[in-house]
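Undergrad: coordinates only, no sequence provided:
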């Protein structure tokens, strides 16, 4: 008897291109993007920049490269960016800004809602003194650990940065998850409102939006010109990249509003795991469910789930991520597998 397909909840990066997305990729007109004449890349860049309220945009192979090029375009060697302890641009991207850009990170502990306390941000801005790295940039992430930064917080953080002469960058890898959580009826408008508080934004298409590859960095024309040079130097120049840009543009048109379905399934998963002895579940705001496992129950949990066809991660907390390849049946299977571990003999 064949086994049911596995339920892969490790990340929303595991999504497969849909049939419609593959058709869009196959039909994409192509050029050479290093020469700037790939029409599919140019169309994606122009559409996203206009949608989010920026002058220009640049297609990148990865979100890591997009963030790196942004940081190096904002900061010079020996300068500093303020960032959260659990932000990707500090913790999860290999230290690229420090190693490749000679840019010093100044990490700050997150508040419970994922934000950076603004009094602590201001306290970490260095004086203009030769003893210190010059503070140049405030880098935020939205969503952060699945949490949505509130609009009033973004406005206050932006105002602080502008008052203190700092540029503002947003790692918006899951920008549209945040936008859907803020306004499911008008997510594109919500995304634009979020972006209005930043000088640059990186948007990832290979997470919840389901494209196989690609992020786009948005900013002013002059900023994107600098980022274009850094993209070339870091090996990001692609040729017939329109195959990938077409997938991203298809996702932009067809996979944004459906993120609300992922959020609803995440809530169902969290509800199904509530009340289990040895497991504390955090109510999700978007598509990511975190849970804390009692130390005496942790050993063997991931393998137990895997044996039942459910994949999850437990790098620092138990994490389940919903995406377009997970349906209601898969969520119920995951609930059953977890409950069997904690309640079974």
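TA: Looks like it came in fine. Given the structure is predicted, the values throughout are model-derived calculations rather than measurements.

Undergrad: C-alpha only now, for contacts and for neighbours.
TA: Noted.

Undergrad: tell me where the stretch 151-300 of the chain has strands.
TA: Per DSSP state E, counting those that start in this stretch, the stretch 151-300 of the chain carries strands over the ranges 167-172, 200-204, 215-219, 279-281, 288-293.

Undergrad: then this one, side by side with the first:
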């Protein structure tokens, strides 16, 4: 059954399961789980940070970072569509007493430099104190250009603000940069991270681990982050079982992400062709965007109910939402989607014939 709902649905590979079973364990709250420590040390060295912290979720690593950069009444500048603002339960405000200052996200996934600059508050008791700029990469599957990230970082530094990266899909962004430049994906990931004080990286999306995210930063920042993780209930005991999966993923599942991107291009081409020539879908299905491993397509309202029901009936799983009067379908390729799954999905679409 092709499952395109998200790259969070991946299952551990046999090799990853073996790594989990063989992992030496301790107690991570005491700081002596060797598998957790090995993951943290490997990730920090890999991405150019002094230290790292393993936590259950990316929502938690983002919140820990925000609470480390901002105190009560401080402000973080975020994108209107960023996960840290829209999709993480308002945690920065509810638990961190941090004011989010949202900025409109542009069609290419960036925030306009002028908008960021305009959002930074003067040092005045009437205003929340601007402390942090957050970027998300990828966003909607789009990889932010490296020169753009450098420009945002320069602006932030010039105004005394820190930089945090919500890099849930950092390695998808790095894969896109490496493909475009002919460079190495690990070097590309390190180059992205070089502009940030802290970064959150998810292990359970495209990397394929079952659970976990990493927060990376300076040693002093991560020392405080460990305390915040405890406050938020993120301290785990024999967490090495999970950390070993993430360690395996960083070592063995990064370079293969190019396969996911190639499969997405194939899927996008097939959907676009259906939107041009299918007897029912022609003119009523359009690929809205396709980047890295995430594709959005819009289905006209008069055929969307029958089309989504057809996909579900034939075991093709996608997520959907209303968007401007149409139904927007979200397709995500990942470790557990192969060429046969894409072929099956496109065949199902070609056979679509509403009753």
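TA: Done, it's in. Just so you know, these numbers come straight off a predicted model, no measurement behind them.

Undergrad: got a TM-score for the two of them?
TA: Superposed pair, TM-score by TM-score structural alignment, normalised by the length of the first structure: 0.96. Supporting alignment: 339 aligned residues with a C-alpha RMSD of 1.2 Å.

Undergrad: okay, the strands of the stretch 151-300 of the first structure in JSON lines with mean neighbour count next?
TA: Formatted as JSON lines, those follow (neighbours: other C-alpha atoms under 10 Å):
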{"stretch": "strand 167-172", "mean neighbour count": "25"}
{"stretch": "strand 200-204", "mean neighbour count": "29"}
{"stretch": "strand 215-219", "mean neighbour count": "28"}
{"stretch": "strand 279-281", "mean neighbour count": "19"}
{"stretch": "strand 288-293", "mean neighbour count": "21"}
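
Undergrad: got a markdown table for those strands, with distance to residue 63 of the first structure too?
TA: Shown next, in a markdown table, are the strands of the stretch 151-300 of the first structure (distance: least, C-alpha to C-alpha, whole Å):
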| stretch | distance to residue 63 of the first structure |
| --- | --- |
| strand 167-172 | 8 |
| strand 200-204 | 6 |
| strand 215-219 | 5 |
| strand 279-281 | 29 |
| strand 288-293 | 19 |
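
Undergrad: what does stretch 61-70 of the first structure correspond to over in the second structure?
TA: Counting by TM-score structural alignment, stretch 61-70 of the first structure lines up with residues 56-65 of the second structure.

Undergrad: before we move on, what about stretch 106-124 of the first structure?
TA: Using TM-score structural alignment, stretch 106-124 of the first structure pairs with 101-119 in the second structure.

Undergrad: spatially central, which residue of the second structure would that be?
TA: residue 168 (2.9 Å; C-alpha atoms, centre = their mean).

Undergrad: burial count for the residue mapped onto residue 225 of the first structure from the second structure?
TA: Using TM-score structural alignment, the equivalent of residue 225 of the first structure in the second structure is residue 223. The number of residues packed near residue 223 of the second structure is 14, by other C-alpha atoms under 10 Å.

Undergrad: return the residue of the first structure aligned against the residue nearest to the centre of the second structure.
TA: Looks like residue 168 of the second structure aligns to residue 173 there (TM-score structural alignment).

Undergrad: now do residue 29 of the second structure
TA: With TM-score structural alignment as the criterion, residue 29 of the second structure matches residue 34.

Undergrad: that match - how many residues pack around it?
TA: Count around residue 34 of the first structure with other C-alpha under 10 Å applied: 15.

Undergrad: what does residue 320 of the second structure give?
TA: 18.

Undergrad: where does it land in three-state SS?
TA: strand (DSSP: H, G, I helix; E, B strand; the rest coil).

Undergrad: quick one: the residue nearest to the centre of the second structure and residue 212 touch, right?
TA: No - look at residue 168 of the second structure against residue 212 with C-alpha atoms under 8 Å: they stay out of range, at 10.7 Å.

Undergrad: need the overlap of contacts for those two.
TA: Both residue 168 of the second structure and residue 212 are contacted by 58, 202, 203, under the criterion C-alpha atoms under 8 Å, 6 or more residues apart in numbering.

Undergrad: tell me the contacts of the last one?
TA: It refers to residue 203 of the second structure. Contacts of residue 203 of the second structure by C-alpha under 8 Å, 6+ apart are 168, 209, 210, 211, 212, 213, 214, 246, 249.

Undergrad: keep only those of these that are in helices.
TA: 246, 249 (DSSP state H).

Undergrad: distance of residue 338 of the first structure from residue 270 of the first structure?
TA: Between residue 338 of the first structure and residue 270 of the first structure the computed distance is 11 Å (C-alpha to C-alpha, to the nearest Å).

Undergrad: ditto for residue 170 of the first structure
TA: From residue 170 of the first structure to residue 270 of the first structure the distance is 28 Å (C-alpha to C-alpha).
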